[in-house]
Structure formats: C-alpha cells, structure tokens
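# okay, predicted coordinates and the sequence, questions at the end:
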Amino acid sequence: MGKLSYMKLKGSQNLRLRLLLSTLSSTPILIDDIRADATWPGLRPHEVSFLRLLEKVSDDCVVEINETGTKLKYKPGIVMSGRHLVHDCGTSRSIGYFLEPLVVLGLFGKKPLSIRLKGITNDSKDPSVDTFRSTTLPMLKQFGVPSEGLDLKIESRGVPPHGGGQVILSVPIVDSLKVSSQFENTMIHAARGIFNRLLPDVHIFTDHKAGEQAGKSPGYGISLYAETTSGCVISTDTAVSYARGEDEGELEDEKKELSPPGDVGEEIASALLGEIEQGGVVDSTHQGLLFLLCALCPQDVSKVRVGKLAPYAIEVLRHIRDFLGVKFVIKPDPSTETVILKCVGCGLKNLSRKYNGTHNILGYMASVKNGDLPEDVVLEILLRLPVKTLLQLKCVCKRWYALIGSSSFVNQHFSQEAIKNTYLFGITDLMRNDMLLPFAALMGPLNGVFCVVSISGHMALLNPAMRQFKPLPLVHPYVQPHLSSYDDLLGFGLDPSSGDYKLVSIQYFWNEEMDVPHYPSLVSVYNSGSDSWRHFEDVDLVNSSRCAYRSLCNTYLNGVYYWLTEFNDTDVAILAFDMSSEKFQEIQVPDCIKSKEGDLALYDGSIALLSCDLDKIDKCVDVWVMKKEGCWTKILTVGPFQDIKWPLGFWKNSEVLLETGTSLLTLYNVYTQKLRTVEARRKENGFFIYWVFSYKESLVSLKGEGNKCMLWDTSSDFVKDFFK
C-alpha cells in the first residue's frame, strides 16, 4: 500500500499542464523521451524554472531529472504558498507562462500566496501580464474566488530579449471552487479606428515606463479586452521587441526595425474582433483554464459556452480526463456556431489549509477514518505528520494502530523530506553532580535513536520522540585479576543488513604486575536483535599501542564507525569498524595531519577530517573530505583564529563549530566569515564535553520480545539510578 505508482507519460507536450494537474491531483508522474530526438534534447530553461517554482510553493515536492534532461520524475507535495516569495522566471518565456498555473495552485495552498516574479512582462508568445490582470483574474471571481487578496501589481515592465520586468501576484486560498453558471499613440489610434466603426465608447490608455521600470530591452505592446453585457471578458494582446538571443552578436544580426505601431494596432484590434465573433464566455487563450476550473468545481454540473475549440484546449480536456477522471459532454450549437460543454466537477478540496495545528489535524483525521478518503490519500497525510500526532492517532482505530506501528510505515515516515532535521548541541560537565542527565557519552542519533552512557558506565538506547528508554545489559567479560581497564573506545551504529542497532566496545587493559599495557585488547559487540554481547580477542588492528586520539574524535556513516587513533603517541590513522561484517580496517589520513590536532565529523554526506596546528598563535582549521576510502581532498581552510582549543564539527554544513580556550562554543560561518558565540548554560571551572548532531524524530520502537523498555521520564527513580 505504501509503494508509489507513477503515471507514465511521453514527450514534452503540455509539460506545464501535466505538472499542474499532477500537483492538484497528488499524482506522481514519470515523463520519458523529452525531446529525445531533438538537436537540443531535454528540458528547456523555462520548464526547469517552472519546476523550481513548484519546489518553492510546495513542501515535500521531489523532482528528479536525468543527466540529459530527457527523463523527469515528479512527486508532488503539499502546496504551502506563503508570503514574500521571489522567483526569477528567466527570459526563455514570459511571466505569463508562469502566472496561469501559479494562480490555480495558490487557490489550494495552505496559506495565501504573495510572490514577486521577475522576467518578461510582454511578448508575442504568452498572454501578457495586462491580459492576466484584466481578463484572467475577473474570470476567477466567477468561480467564487474572493476579490480581497486577489491582485496582480505591475511594478516594472520588460520585453525580450533581456526582460527586467517585475510583478507581484497575490492569491487568496479557498476551500473549494463554486460551480460556473454562465506604447505609441499611432498604435492606439489605429486600434481605436477599427473599433469606432462599431461603437463610440472605446477607451485605450497608455502605460509608459522609463528608467528601471522600463526593463532591460526596448519595445512596446498592446493589450485589448472587451466586456460583454453579461460580464464576460474577451481579450487579445501582443508585444513588439527584438528577438531573444544568448549572444549579443545574434541580436545585431536581427532586423533592427520593429513593426510599425500602426500595423500592430490594427492587427490586434482585428484579432479581438475575431475572438468576439467566435462567441463564448472566454477567448481562445483562456479556454483551457476555464475547463480546468470547471473540472475542479464541486460534484455538480458546470455548463459553459465557448467558440471554436483551440488545439490547446482540446489537450487540456484530455489531460483533465486522465488526471482528474472528469469527462466533458461536448455539444455543438449550429445556430450560434459555438460549443456547449458540460461536466460534473471532481470536488477538489483544499486539504492543505486543514493541516494547521495538531488539534485541527486530529479532528480532521478522526473524521476521515471511516473511508471518506482513498487509502493512498490517507497514507500520504499520515506520512507527513509528526511523531507526537501519530502516537495519538494510533488510538483512533485498530487499522491505524497496525499501520502506524508497521516497519514499512516507520521507514517511509523517517525518509519523508517533510520531516525536517533539527541541529542540536549536547553538553555535559563531568565535574558537576547536579546535572539532569550526567551522561559521559552521547552517540548517534541513528534513525532518531541515541545511545547514552552514564558516568558509571551504564549504557542505554533512547528514542526521545517515542519517549522510550532501553537499558542495555552490562558487559561481563572475564578479566584476569592482574589486569585493569584504563581506556576504551565506543561506537554506535546500525547494521544495514539486519536493521539491528549495534554497539562496539574496545577495552584496553593495563598489566599492574608488570606496569605495562596488556595485549590483546578486548572487543565486545552488542546486538539489539539478540539483546546480548559477543566478545572477541586477538583482533590484529586493535592492540595496546593504539589508543584514542581524543574521546570525541569519532563518527558514523553508512554502516561503518570511525575513530581517529594514534600509535605510540606519533602516527595517526583512522580505525574503522563495519557493523555488518564486524571487521576492523585501517584508513590512512593525509600526511600533514600526523603533526597536527584533528577531529572527525560529517560534511555533506562524507567523512570529514578537521585539522588544526594548536602550537601556533594564529590557528587555521583545514577541512579534508574523504570521498572514497583513503582518498582525501582539502576543500576548505578557515581562520586564522587566536583563542581556539579544538575544532568540533559542522553546523548545517555552512558553519564550523569551534571550542575556545575558555571552553566556550563558537560558530564560524564560511560564507560570511563571521564568528558568533553559542549561548550554553555552564558553570565555571567545569570539565566539559560537547556534541553536535543532526536529529530527526522517528517512530522506531525500542520494544522487543523479552526486552526491557520503559517510558522515558527524567523524574523516575529508575532513570535517576541509571545516571548515578
């Protein structure tokens, strides 16, 4: 039930329409052979720009494009909209290309939409921003869209080839739609001359822009519209400018003289008369949008009359049938030479606005538990909810209890991009006895689960989101009486092959009789599946001459745990432990690290090594990244700094976390090159240990047959005893 099925399409035709309907209907699509045989194959710049626009107004939208651009996989998300958004439409197509689908999406968003669009406002290919304001917006009002909050403000104009125009589109949100019942004066004079033969009251005004408001290219255009006695608006427009071109030389080769304004005025006026002659409630340019709005209406009959069906409108009807399951009844009217179309709408509801607050979600989901929505829609909604809400929804019915607790749902929920990562600091003071959780080590998180180690050496797994706490059995290896443990390495990971959590412990011993280190060391591995430890001896790479370089110089990635270690106080290397094979291996570090202090961290999905020469007054931190085993690349150097004790890791990739000489935490932004202090509650003269990690809540349960797992409560006697 959780596997997504994609509607498979071919070709580049009507890509914008397909993406719009995919988003409205929550239908993932897979499009192949996008201009595969063309000289310039793949997606065009305006199509890529439209995909980026969808990502800006949606949450959890996934776009995958292959290297050639001939294959597109699109999984729609929830339309969030929002205010103060900005999008550069480029110069491949005008702003009008983006406005029509954007206004429809905005109606069904979670929040009202306010977005600034930059680019070309007027050209001869797409409807102009003037036509959109004078014709498209009034048409929306016929479908119950409120006038308040529906607006297009033209701040500056721009024509091809360089654009430079800017508009601000504002769109309110609706629960659902309602059923439809029924430049140069010579150019203006020429257009008025055509109309004055028919009627005297013709009003045409100029909107001359200068300076920055005139855009980056010279040109002019005209937009005409006529309003019928029943309130319908018919429009046409065009613009005259130099041709688009990436190279200035191409522009020089174009014909420098623009079309005469008089000819343009007569041509566009005649075009408007042609649209009026065809009859209907909209012009041919708006037929497709009209049919889409009818299809989105409640499940009642919509009836519209239009002129001759435009080719694009016919394609819209076909895609509406495929995506929304709405079929139109088409009946020609010979007496008026028009076409009457009827349909029963799909009744699209704005579910996005209902996801506002936990109480609204619980109430809404409780109302649909009895099959009001299709199973796949319910699943998509549940996958986007936080853990706390899902735990409450498990009590709604047995079916949801089983679904939310299933391993497939848990895995899908954790992989959802809608559940965001949170970056956290961990801090402990080993000199204090009044800390709420006086742990000595904090490892993870892995799938939302931490491993905590108390000062006394007790270990436990912790899932804060589920509020589950699972103490681990104690390590009880046989140790000879004359040996004592003097150091250990701990590593917490996930076995990719079994899905079990594993904890590896390397114990180093001291021979008290001979006053020397003892070999061999002892390796113990805990497996959450069996809830038990296994012990290994005579591990070649784990010997008495190797010790931890620093207790926190370790990290985990993709089933392997890494420690930065040293041999005989001189040679530095990485010790790696594979959680699946339970084998150790050694990884060399760059030669320059051997004489410097270092730390291990994660950077952009790879193992990173931060090195710093602490003997210098002005200290620089070098960042090395290991893309494949043993191959290091220095990608960054930050500094110099004077009061630096140790580099600790990364904060959201863009900031380096540093510990100062007074044990304060400082963040250095690699882009702005500025430092900021992290506020942390500390006491003076403490012995501090810091952690930084990316946390994402999960539904992973620590309960298992025969395993002791309890509710996480810092006030309980058990938790207090554990951390003593």
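That came through fine.

# hey, let's count contacts and neighbours off CA atoms from now on
Fine.

# what about the strands in the stretch 151-300 of the chain?
151-156, 165-171, 219-227, 233-241 (DSSP state E, counting those that start in this stretch).

# how about TSV for these, with distance to Leu30 and mean neighbour count added?
Compiled in TSV, the strands of the stretch 151-300 of the chain are given as follows (distance: least, Cα to Cα, whole Å; neighbours: other Cα atoms under 10 Å):
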stretch	distance to Leu30	mean neighbour count
strand 151-156	33	17
strand 165-171	29	23
strand 219-227	38	21
strand 233-241	35	24
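
# mind listing what's buried in the helix ranked longest in the chain?
Ranked by residue count, the top helix of the chain under DSSP state H comes out as helix 261-278. Residues of helix 261-278 classed as buried: 261-262, 264-273, 275-276, 278 (neighbour count, 16 or more other Cα atoms under 10 Å).

# the structure to be compared is supplied as follows:
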Amino acid sequence: MESLPEDIQYDILLRLPLKTLLACSCVCRKLKTMICDEKFKTRYLEPSLLMLFMTRDMDSGPHWLFDSVCTERGQHTVSAPIRGWICVQSATKLRLYNPIANKILRLPVSLAGPDECLFGYDEANGVFKVLGFFNSSFKVYTVTSGNGEGSWRPIECEDPHMYVIPSDTNPPLSVTNALCKGGVLYYAAITIPYHRTKIMSFDLNSEEFSVNKLPEGFILDDDSTMVNYNGKVALVNDSATELQKTGGFKICVRNDDSGKWELERVVIPDWKNKFRPHVLTSFVGTLGTGELVFTAPTSWPRGGSEYVLYYKTGSLGLSGTFLLEGEDIGAYHSVRACLNHFECLFRSTT
C-alpha cells in the first residue's frame, strides 16, 4: 500500500472499518500519522447511537455493559460521548473510556474532590478538558497523556454556583445533564447562596463562565433535561407526561447565531393513537440524520422489554427498535441513551 499515491492511500483508509484502522496505526508509522490527522478524523467520524445498559440485581449489585470501566458498587455518573470518549465518575475514581478502542485514561482524584465533573472538548486547542466542582471552587484538568500525570488548575468564577445533579439518581448510573457544543459546556446550576436554578456555560478555550437567560414561560426544574435538538443545545421539561396528554411537547432551543433561547413546540402526529395511555416515553434528542429519539423514562421499575423509538419529520410514522425482550431481564432495569456517539479510536493527543 505504501507504493500507492498518498491520496489513494487516504481514500482506502476512509473505507476501512475502525478496528482495521487501529491495526494499521499500530504497524505503520506513516499510516498512523495519516489516521491521526485532523482532516482525516473529521471525514472519517460518523455519528451512531450509543446505548448504555444497566440492570440492577439486588444480590450482586449493578451489571454494566462496560464492565472494564465500571467495576465498583455505588453511584456512577457518565458523560455524553464526545469524539468517541465518555467520562465515568464514581466516589473514588475518575476515568475517560473509549468503548470501541477499549482504552481507559485515569485522571487524578483525592479526598478534596472533585465532587462532580463535566467533560468537554476544546476545539480551539484540540484537547479534552474536564471541569471539576470542588466544594465551592472550580478547577480544570487538561487531558494530555492521561493516567494521572497532569494536575487540576484552579479557575475563577464571578457567579458562585453548584452543578445540578440529575434528578434521576435512584439507579446507580446517571448521565450528566450537560452538553458540549462548539467548545462550550452548557449545564444546569444552582446559585449560591440563593438556590435559584439557571443555565451556565463554560468556554473551554478561554475558561470563562457565562450565565444564560431563558425565555419567560420556561421554568427550569428537576425534570428539565438538556438534549441535542437538530444540532442545537435545548431543554425539555417532563416530555413523557406532556406527550402522553397532548401528543407533543415544548422545547427551549438555543439560537446559535443570537445566543438567545427560544421556545418551540414539537408535535408527533397520531402519537396518542399509537401508545396506550399508561405508556410513558421521553424525548432524549435527535440524531445527526434528523430522527427524533424517544425512550422510556429511565428510573421506572418495569419488565418485559426495552425499546427506542425514532421519528423523522415528514415521515409516515414512528419506527422502533427493541433492545431487550423477555421476562429474564429483571423487574428493575434501565437504559441510558447517549446519542451521536462517534466510533473513534483517536486519543486527545497524537
């Protein structure tokens, strides 16, 4: 292959499956350089749907799809996937995990924290960063080689606040109620000392905080969920109940051009006729291909089957995929849907 012109080599690499690329990068330095090139990454990456499964067994504790990264009991928090990586935090460990390449980067923790973490990608500098909440202070960890070799840097914030932990904390796995878009983290927070809920943003390049003003008529509460809506950052409130009653739901969407948040309403034709009154399904975001994605509320004890529903505007109806079926899956389990996951073997540094 090395005798071929470089543009033909490039085209061949784009057609290879991910695991073959991983093998190529291990045996040939030139191919590794091509594969790790930013232009190649951009062209190769295509979003898919990443599902994080959890089943709860009262005798032996929770069982995870990613056993190698979640091996201890207790509460775990998982970030939305970013460029193939997820951030997993427990009481004593903080790790970045690539489920496709099966790679783990261990980050330093101590008795001082961090209490909570948010994971993002600094597009300007091409590095992953973790925003840590340490009691009443904030620190940033820049991921270079991982495995605890770096350190947390303190940063200033003129608006004291705490990160709002997702209200669904009963299962031992929760997904951070935050999104990273364009090198900026967006997340729900509570002000100190007045305990008012608001949306904060953190620029991963300048490492500066900002307060986002929401429109009148949208109340931020414990049921508010941050989602990716057609490539934009958005908030929804208890969409499961609203869908059940009206066949639609309100959504608060951030306008990328103006930076303002605007209220919209999403209606799914014939929704009420397709679902029994007692079946609740929540909106969890949109795929890069435009489909709206719905799953059952994650904290409900239930059995029988798990499903994901897709709807594309203008289509004839909903399409569904059954993820788990049968009575053997247990009386209490949940599925975490993380959308637009990129199957990526690349590290943050090359």
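Good, I have the coordinates. Values in this document were obtained by computation on a predicted structure and should not be read as measured data.

# mind telling me the TM-score for this superposition?
Superposed pair, TM-score by TM-score structural alignment, normalised by the length of the second structure: 0.72. Supporting alignment: 307 aligned residues with a Cα RMSD of 3.5 Å.

# re earlier: so which of the strands of the stretch 151-300 of the first structure comes closest to Ser407 of the first structure?
strand 165-171 (40.7 Å; Cα to Cα).

# which residues in the stretch 101-250 of the second structure form helices?
239-246 (DSSP state H, counting those that start in this stretch).

# now the strands for it?
For the stretch 101-250 of the second structure, the strands defined by DSSP E, counting those that start in this stretch cover 103-107, 116-122, 127-134, 137-142, 153-155, 161-163, 173-175, 178-181, 184-191, 197-203, 208-212, 224-229, 232-237, 248-254.

# could you identify which of the ones you listed is most buried?
strand 116-122 (a mean of 25; mean count of other Cα atoms under 10 Å).

# what about that one, distance to the chain center?
Strand 116-122 of the second structure has its average C-alpha position 10 Å from the chain's average C-alpha position, going by Cα atoms, centre = their mean, to the nearest Å.

# mean deviation, that strand versus the first structure?
Compared with the first structure after the fit, strand 116-122 of the second structure shows a mean deviation of 1.6 Å (mean Cα distance after the TM-score superposition for the first structure).

# the nearest residue to Val475 of the first structure once chain neighbours are set aside: what's it in contact with?
Excluding its sequence neighbours, the residue lying closest to Val475 of the first structure (Cα to Cα, 6 or more residues apart in numbering) is Trp533, at 6.9 Å. With contact set as Cα atoms under 8 Å, 6 or more residues apart in numbering, Trp533 of the first structure has these partners: 473, 475, 524-527.

# now swap in Leu383 of the first structure and tell me
409, 412-413, 416.

# quick one: which of the residues you listed is nearest Ser241 of the first structure?
Using Cα to Cα, Gln416 is the member of the contacts of Leu383 of the first structure that lies nearest Ser241 of the first structure, at 46.5 Å.

# aligned partner of the closest one in the second structure?
Aligned counterpart of Gln416 of the first structure in the second structure: Arg43 (TM-score structural alignment).

# from the chain's centroid, how far away is whichever strand or helix holds that match?
Assigned by DSSP states H and E, Arg43 of the second structure belongs to helix 38-44. Averaging C-alpha positions (Cα atoms, centre = their mean) puts helix 38-44 of the second structure 21 Å from its chain's average.

# what are the contacting residues of it?
With Cα under 8 Å, 6+ apart as the test, helix 38-44 of the second structure has contacts from 14, 34-35.
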